[in-house]
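[1] got a sequence here, can you build the structure:
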Amino acid sequence: MEVILLERVAKLGQMGEVVRVKDGFARNFLLKRGKALRATADNRAKFDGMKAELEARNLKAKGEASKVAEKINGRNVVVLRQASETGQLFGSVTVRDI
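    Model (predicted):
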């Protein structure tokens, strides 16, 4: 099935590209989550109209992510966990620990 990507999808393509994927992947993942549209003539015309809006949304999300990255960058986090004598942790550090 050919689909038009509405956003960047890892290992598949960038926004606006028309790619061929397996039918199940398109139906169960891309179309269901709103990441793609079927590549019909009507949807191609619809996408051309939506392209500016989608690009603005992507730029806004990228800007918000960069603000968060600036806020976090350079911070030190101290986590108290049980470790061996050589300094290796017995468990993992999760988001909940931070």
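[2] contacts, neighbours, all on C-alpha from now
    Fine.
[3] just the strands in the protein please.
    Taking DSSP state E as the criterion, the chain contains strands spanning 2-5, 18-20, 36-38.
[4] would JSON lines of those strands with mean neighbour count and distance to Asp48 be doable?
    Listed next are the strands of the chain as JSON lines, based on neighbours: other Cα atoms under 10 Å; distance: least, Cα to Cα, whole Å:
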{"stretch": "strand 2-5", "mean neighbour count": "22", "distance to Asp48": "11"}
{"stretch": "strand 18-20", "mean neighbour count": "16", "distance to Asp48": "13"}
{"stretch": "strand 36-38", "mean neighbour count": "22", "distance to Asp48": "12"}
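[5] one more to put side by side:
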Amino acid sequence: MAKIILTHEVTGLGAPGDVVEVKDGYARNYLIPRSLATPWTKGAEKDITAIRKARKAREIATLDDAKAVRDSLQAKPVVVSAKAGDSGRLFGAVTTAEIADAVKAAGAPAIDKRKVEIGQPIRALGEYKVSVRLHADVAATVTVKVVAA
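    Have a look, this model is predicted:
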């Protein structure tokens, strides 16, 4: 078992700054190469406080703040523009990063692209429902309107 420090939120494992033990292969082949974690050392222990401070500055602090952001996001659709053909089919698909940028442009706090959950790939113009995890206990269902660029 490998002891690691998470640098990003990993679903089912923990939040940034948490020290967890995972199987060696999972740490070596998945978490560390994707910069989701760093190996635990005595020297790296001091990095945990810096990671936790950065996380607190980025995340939505309280449950009430998360609910307020959820209400504002659900009130109006988020518009994403993408290149599309004559039939309304997109060249490619709308990504979670594009949706996170559109949410930020709509006036909400910056949201990590990994917190945006798309059920099926968005490959055509129209309106879609997308889930955004704002807090551990709060998720918003956002209407994403895809328009031709």
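[6] ok, back up a step: the strands of structure 1 into a markdown table, with extra columns for distance to Lys67 of structure 1?
    Shown next, in a markdown table, are these (distance: least, Cα to Cα, whole Å):
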| stretch | distance to Lys67 of structure 1 |
| --- | --- |
| strand 2-5 | 26 |
| strand 18-20 | 32 |
| strand 36-38 | 28 |
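[7] nearest to Glu55 of structure 1, out of those?
    strand 2-5 (12.3 Å; Cα to Cα).
[8] how much does that closest one stray from structure 2?
    When structure 2 is overlaid, strand 2-5 of structure 1 sits 0.9 Å from its aligned residues on average, using mean Cα distance after the TM-score superposition for structure 1.
[9] what are the contacting residues of that strand?
    With contact meaning Cα atoms under 8 Å, 6 or more residues apart in numbering, strand 2-5 of structure 1 is reached by 13-21, 26, 35-39, 44.
[10] Leu59 of structure 1 is nearest to which of the strands of structure 1?
    Each of the strands of structure 1 was scored for nearness to Leu59 of structure 1 using Cα to Cα, and the closest is strand 2-5 (16.4 Å).
[11] onto which residues of structure 2 does that closest one map?
    Across structure 2, the stretch matching strand 2-5 of structure 1 (TM-score structural alignment) is residues 3-6.
[12] now find how far off-centre that stretch is within its chain.
    20 Å (Cα atoms, centre = their mean, to the nearest Å).
[13] tally of neighbours for Val80 of structure 2?
    Val80 of structure 2: 20 surrounding residues under other Cα atoms under 10 Å.
[14] wait, is it part of a strand?
    Yes. Per DSSP: H, G, I helix; E, B strand; the rest coil, Val80 of structure 2 lies within a strand segment.
[15] can you name the residues that contact it?
    Contacts here follow Cα under 8 Å, 6+ apart; on that basis Val80 of structure 2 touches 98-99, 102, 144-147.
[16] list the contacts of the strand or helix carrying Val144 of structure 2.
    Using DSSP states H and E, Val144 of structure 2 sits within strand 138-148. The set of residues external to strand 138-148 of structure 2 that reach it, using Cα under 8 Å, 6+ apart, is 63, 66-67, 70-71, 73-74, 76-84, 88, 99, 124-134.
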